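> give me a 3D structure for the following:
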Amino acid sequence: MTMTPSTRPRRSALYVPAHHARAMEKARSARCDVVILDLEDSVGPEEKLQARTAAAEAIHDGGFASREVVIRTNALSTPWGMEDLAVAAQVMPNAVLVPKISAASDLAAARAAMHGSVPMWIMMETCAAILRLNEIATAGAKAGVEAWVIGSSDLAKEMRCAQGVARPGLQTALSLSVMAARAVGLGILDGVFFDAANPDGFAIQCAQGASLGFDGKTLIHPNQIEIANRAFAPEPAAIAWARAIIAAYDKPENAGKGLVEINGRFVERLHYDEARNLVQVAEAIEAAGR
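Reported below is the predicted structural model:
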């Protein structure tokens, strides 16, 4: 059964190495919607324990205002994964992001290691995961998963496909992932763009992700935030049209109607819920001042 989608803005999700104190402090005032305290890819093996402790302290200290704060743990199969999950769940961030989820059984193992009900996000970054999208989506909705994050770099590496701006080899996986996530009401974020010195290419990829239906994009550098925020924010014309739909269906004479006419255009009732969601996201962005 389809769930109600989140209206919390997730246009920009910045990865921050948890052991990097200066980057952590900058993230507290960055204009991103989500801060992901990373214990995985950006942290070397000898720094894993330090990063775990620093992430827990950052959650305790707070100061991130309205930004969602998520801890990305190491994979379950690593020496650090299980303890990462246990510690992350104890400090209660907004969510815990678990990498390398490839089957429903991985979700069960992650949830058991967390010993609690903190929301879970998961990385979809393996060929096995893409071939089990429906299984993982259905199981995740029951296990407290709220969002997926595409690990496009790992997926492209495993597929042995090119990873240019247009990402032709990933198009099928990206589109199917959005469909599977939306079928159960999950949020979904696009993967990172590593060429931080190529803002034009990044803007093109953001536009592509937005057109595919992603909520936002994961980022590796603060200079990518503004571009992502613009690309994934509702456009003024779309907000105005959504408000018109809401106003039309809220009229007493249209109560119970499945189809109404607005300025010569016919709109179905299914568009009413979509319009309300879009307006709520826009209002949340405005309230956050980002």
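> every contact and neighbour count from this point should use C-alpha atoms.
OK.
> all strands for the stretch 51-200 of the chain, in order.
Along the stretch 51-200 of the chain, counting by DSSP state E, counting those that start in this stretch, strands occupy 68-72, 95-98, 120-124, 145-150, 187-190.
> what angle do strand 120-124 and the fourth one make with each other?
Strand 145-150 runs at 30 degrees relative to strand 120-124, counting by axes from the mean of the first three to the mean of the last three CA atoms, to 10 degrees.
> now the second one, please; I'll put the structures next to each other:
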Amino acid sequence: MKRIRSALFMPASNQRAVDKARGLDCDAVILDLEDAVAPDSKVAARAQALAAARDGGFGARLLVLRVNALDTDWGEGDLEAARGAGFDAVLLPKVSHPDDLALARATLGGVALWAMIETCAAMLALPAIAAAPGLGCLIAGTNDLAKEMRCTPGADRLPLVPHLISIVTAARAHGLIALDGVSNVLVDTPELAAECAEGARYGFDGKTLIHPAQIAPANRAFAPSAEQVRWAEAVIAAFALPAHAQLGAIRVDGAMVERLHLAQAEQIIASAG
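Presented below is the predicted three-dimensional model:
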């Protein structure tokens, strides 16, 4: 599974922004046809997104297209255009039921499908949504979810925490990528760093972003710390000793570690690469 610490939304209608995205230090670029594009610019934005995919130049970054919802005038056309256009994945917004994904899959064919979890109905249907065939990623749509819940998240996002944990749990149960929702703080501040760190603590793989200034904080938060890497290296080295080859639990740095910790250590080293 590719590491995605930072997934940056870029309005497909803004050619300058799309060009800039090719040189940014994010792990994924999501060309947006939905929220960031005005209704009278939807068709033109679609054409520009297709041109961007055709022209390439995004390097190792995943290139994802967020289409409009299926119940809009543009959703079906977006999906038809995305098929075979060269995107690594297509992100479907306002997913509320696994049938939404089945309809998108029928149009997209083999293109990888990602889902925005941003409605109350989606939270109630989350286990079935996460089990949908061909799904690769769940993204927490925190702004839309908070709006529909009529809650006030605040800096600690407390009303959303159960839902964030549920999204991570569903993703892990089905081997999916889990990305935290966007922050509305557009500059590299302690508040943004804290929200990124919170998402990492909850178990998300990375964070969706809406401004290039958010990339560095996300990359820092969702990468293993030096202390985590040191611990992982110590655990791997300890289990590699011939005397420990048949043991299920050993002592490392004064603490008991088991084979499950070895698997965690190997995952940390892999994500640090």
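> let me see the TM-score of these two.
Here the superposed chains carry a TM-score of 0.95, computed using TM-score structural alignment, normalised by the length of structure 2; 273 aligned residues with a CA RMSD of 1.5 Å.
> that older thread, could I get the strands of the stretch 51-200 of structure 1 in CSV, plus columns for distance to F232 of structure 1 and mean neighbour count?
Converted to CSV, these look like this (distance: least, CA to CA, whole Å; neighbours: other CA atoms under 10 Å):
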stretch, distance to F232 of structure 1, mean neighbour count
strand 68-72, 17, 26
strand 95-98, 21, 26
strand 120-124, 20, 26
strand 145-150, 15, 24
strand 187-190, 11, 26
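> how about these in a markdown table, adding distance to R8 of structure 1?
Below are the strands of the stretch 51-200 of structure 1 laid out as a markdown table (distance: least, CA to CA, whole Å):
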| stretch | distance to R8 of structure 1 |
| --- | --- |
| strand 68-72 | 9 |
| strand 95-98 | 13 |
| strand 120-124 | 14 |
| strand 145-150 | 11 |
| strand 187-190 | 10 |
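> and the closest residue to L192 of structure 2 other than its chain neighbours, how close does it get to M149 of structure 2?
Once flanking residues are discounted, L192 of structure 2 sits nearest to V185: 6.1 Å by CA to CA, 6 or more residues apart in numbering. Distance, V185 of structure 2 to M149 of structure 2, by CA to CA, to the nearest Å: 21 Å.
> show me the contacts for M123 of structure 1.
The contact partners of M123 of structure 1, by CA atoms under 8 Å, 6 or more residues apart in numbering, come to 97-101, 148-151.
> same check, this time on G110 of structure 2
G134.
> can you tell me what it aligns to in structure 1?
By TM-score structural alignment, G110 of structure 2 lines up with S117 in structure 1.
> repeat for P11 of structure 2
P11 of structure 2 maps onto P17 in structure 1 when the alignment is built from TM-score structural alignment.
> what of E148 of structure 2?
Under the alignment (TM-score structural alignment), E148 of structure 2 pairs with E158 in structure 1.
> isn't its match right up against C127?
Yes - between E158 of structure 1 and C127 there is a contact at 6.9 Å, judged by CA atoms under 8 Å.
> quick one, which of those two is more surrounded?
C127 (16 against 12; other CA atoms under 10 Å).
> what does stretch 120-128 of structure 2 correspond to over in structure 1?
Taking TM-score structural alignment, stretch 120-128 of structure 2 hits residues 127-135 over in structure 1.
> gap between the two ends of stretch 126-136 of structure 2?
Using CA to CA, one end of stretch 126-136 of structure 2 lies 14 Å from the other.
> hmm, the match of P11 of structure 2 is touching M24, no?
Yes - using CA under 8 Å, P17 of structure 1 is in contact with M24, at 7.5 Å.
> part of a helix, is E227 of structure 2?
Yes - assignment of E227 of structure 2 by DSSP: H, G, I helix; E, B strand; the rest coil places it within a helix.
> that one: how many residues sit nearby?
Neighbours of E227 of structure 2 (other CA under 10 Å): 9.
> what does it align to in structure 1?
For E227 of structure 2, the aligned residue in structure 1 is A237 (criterion: TM-score structural alignment).
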